[in-house]
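1. got a structure for you, letters missing:
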């Protein structure tokens, strides 16, 4: 019985689908390297890696509770533990609270500015699941939520959040808009039936163009960021590889098939890793 419950909890937090927390992790680590001017040390690395995993898992719990009545009408999400009744709303909320508290415990090992930023991060995490009812492009709200590791990284290293971090956050928001629109394209038909608002629906026939433009803004802003910090050819080689990956995603989504769009979404963490690897290597070779 305990083993079955534990397996359900792992399913609830998408433990077997790490792409979600990897999408959060790579820009956070990129910001951490920018803030520290290179290697940030084991303590901050552990705090942000573990904190990212914990908060993404907590967010899954909150999201599934908020969307349980909608998810049963969407083929891809109908079998989620809360939606099908295998995990109660109370269990999911308790698990989410425990995970968030563990993440907060990690934040407490940093400094006051980071602690204050963590409250804002929690607030946007709680708000996002409900944005899909009211906001035409809720992916923009998700973009803010998925980018909060950036100012927190600067706060942890420098005890302040410079304008440079705001540029990184803005650029990363467009990456989130790109990959979560791909994700929304998978469920567009179901979302139209149940009245859910998504960027794929709002952009309509311009969805593919919007995705590619968003990739372009993200990569341009982060390329500028690396150039402004004097990162060399290895960083720009990584940006070039990321551009090639974005072009491949265009091939996957241009026909708007469910399988193609979902594959493009799932592979985005490699694009994020490529950019981060370029930043880390660029600092290492300076």
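-> That came through, no problem. What you see is a predicted model; the values in this text were computed from it and never measured. Numbers count the residues shown, from 1 in each chain.
2. only C-alpha atoms for contact and neighbour calcs from this point on.
-> OK.
3. may I see the buried residues of stretch 72-85?
-> The neighbour-count check on stretch 72-85 (16 or more other C-alpha atoms under 10 Å) flags 72, 74, 77, 78, 80, 81, 82, 83 as buried.
4. chain neighbours aside, what residue packs nearest to the fourth one?
-> Spelled out, it's residue 78. residue 72 (4.2 Å; C-alpha to C-alpha, 6 or more residues apart in numbering).
5. that neighbour contacts residue 81, doesn't it?
-> No - using C-alpha atoms under 8 Å, residue 72 is not in contact with residue 81, being 10.7 Å away.
6. coming back round to it: quick one: contacts for the residue nearest to residue 78?
-> Neighbouring residues of residue 72 by C-alpha atoms under 8 Å, 6 or more residues apart in numbering: 78, 79, 83, 84.
7. which one of these sits closest to residue 150?
-> Proximity of those to residue 150 (C-alpha to C-alpha) peaks at residue 83, which lies at 32.2 Å.
8. can you count the residues close to the closest residue in space to that closest one that isn't next to it in sequence?
-> Counting by C-alpha to C-alpha, 6+ apart, residue 83 lies nearest to residue 68, which is 4.7 Å off, once chain neighbours are set aside. Using other C-alpha atoms under 10 Å, residue 68 has 19 neighbouring residues.
9. okay, one more to line up with it:
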């Protein structure tokens, strides 16, 4: 392997950086990618430009990695007290806080340059809001029980950006899609927060899982129902065909499966429910893609 030609200490350092940026855990990038593709396909009536596909695919992976670095920087004093995160590079001391800041800034700048060089002025202005959301979200769990709402806004901001890049404007349909994705993000990140709820209660970190308490599964079900409802409105307003609605049915079935996985509120079941959302996002994209081919 190529890595065998690198000095041992450099291999270790690169591995730690990769873990900090979650290169080994692409789920977050995928949860960002599918809604971005939804927006590109809808804004372009099923035929997005290759340039925008490349820019936004790269941008998703760059900004997700930057977000992971700044998130671990914000949580560097609490991650060591959480069983799932105590071995991460920052709390374990293998990566220094300043390194995380430099990596996050470099990645965000790279994504910003893609927007500057290959998209339009409106997308550029919108990207500034996306950077702000990405950098403030990790600190919200100290001030509000709704950090998942800030994550939802951060994870959904690529929707108006992609729409602006493809259509030159951001329509009401784009904001409707934005709302659907915020609701979806709050739902699936509540599953994620349920994994750490016991540890978070001990160290004083806030989340929707703590806010909802025993009503967590009911609230997730309500949020998921609203996601389907808003996406139906998107389909009606965009005049989409049958394949799109088949995708929504698949998403709804996956939502029911997720609630089943989390029925006992066990860590493993909640985490599996969270991971399953990758397929929910893909189902909607597949419906959009097939609908564009049929049209």
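-> Ah, there it is. Note that this is a predicted model, so its numbers are computed, not measured.
10. closest to residue 176 of the first structure among the contacts of residue 72 of the first structure?
-> Nearest to residue 176 of the first structure out of these is residue 78 (C-alpha to C-alpha; 23.9 Å).
11. tell me the counterpart of the closest one in the second structure.
-> Aligned counterpart of residue 78 of the first structure in the second structure: residue 86 (TM-score structural alignment).
12. then residue 48 of the first structure?
-> When the second structure is aligned by TM-score structural alignment, residue 48 of the first structure is paired with residue 56.
13. can you check residue 131 of the first structure too?
-> So residue 131 of the first structure corresponds to residue 140, using TM-score structural alignment.
14. can you pull the contacts of residue 37 of the second structure?
-> Shown in contact with residue 37 of the second structure (C-alpha under 8 Å, 6+ apart): 53, 285.
15. so what corresponds to it in the first structure?
-> Under the alignment (TM-score structural alignment), residue 37 of the second structure maps onto residue 29 of the first structure.
16. how close does its match sit to residue 180 of the first structure?
-> Distance from residue 29 of the first structure to residue 180 of the first structure, counting by C-alpha to C-alpha, to the nearest Å: 20 Å.
17. ditto for residue 236 of the first structure
-> Separation of residue 236 of the first structure from residue 180 of the first structure (C-alpha to C-alpha): 25 Å.
18. more neighbours, these two?
-> The neighbour comparison of residue 236 of the first structure against residue 180 (other C-alpha under 10 Å) goes to residue 180, with 25 against 18.
19. nearest spatial neighbour of the more buried one, skipping sequence neighbours?
-> residue 139 is the one closest to residue 180 of the first structure (C-alpha to C-alpha, 6+ apart), at 6.3 Å.
20. show me what contacts the one you found?
-> 176, 177, 180, 181, 198, 199.
21. which one of those residues is nearest to residue 146 of the first structure?
-> Minimum distance to residue 146 of the first structure across the contacts of residue 139 of the first structure is 7.4 Å, recorded for residue 176 (C-alpha to C-alpha).
22. that closest one against residue 145, yeah?
-> No - with contact defined as C-alpha under 8 Å, residue 176 of the first structure does not reach residue 145; the gap is 9.6 Å.
23. more crowded one of these two?
-> The neighbour comparison of residue 176 of the first structure against residue 145 (other C-alpha under 10 Å) goes to residue 176, with 27 against 23.
24. what sits against the more buried one?
-> Contacts here follow C-alpha under 8 Å, 6+ apart; on that basis residue 176 of the first structure touches 139, 140, 142, 143, 146.
25. for those, which one is nearest residue 105 of the first structure?
-> Using C-alpha to C-alpha, residue 146 is the member of the contacts of residue 176 of the first structure that lies nearest residue 105 of the first structure, at 19.8 Å.
26. what residue of the second structure takes the place of residue 99 of the first structure?
-> Alignment note (TM-score structural alignment): residue 99 of the first structure maps to residue 107 of the second structure.
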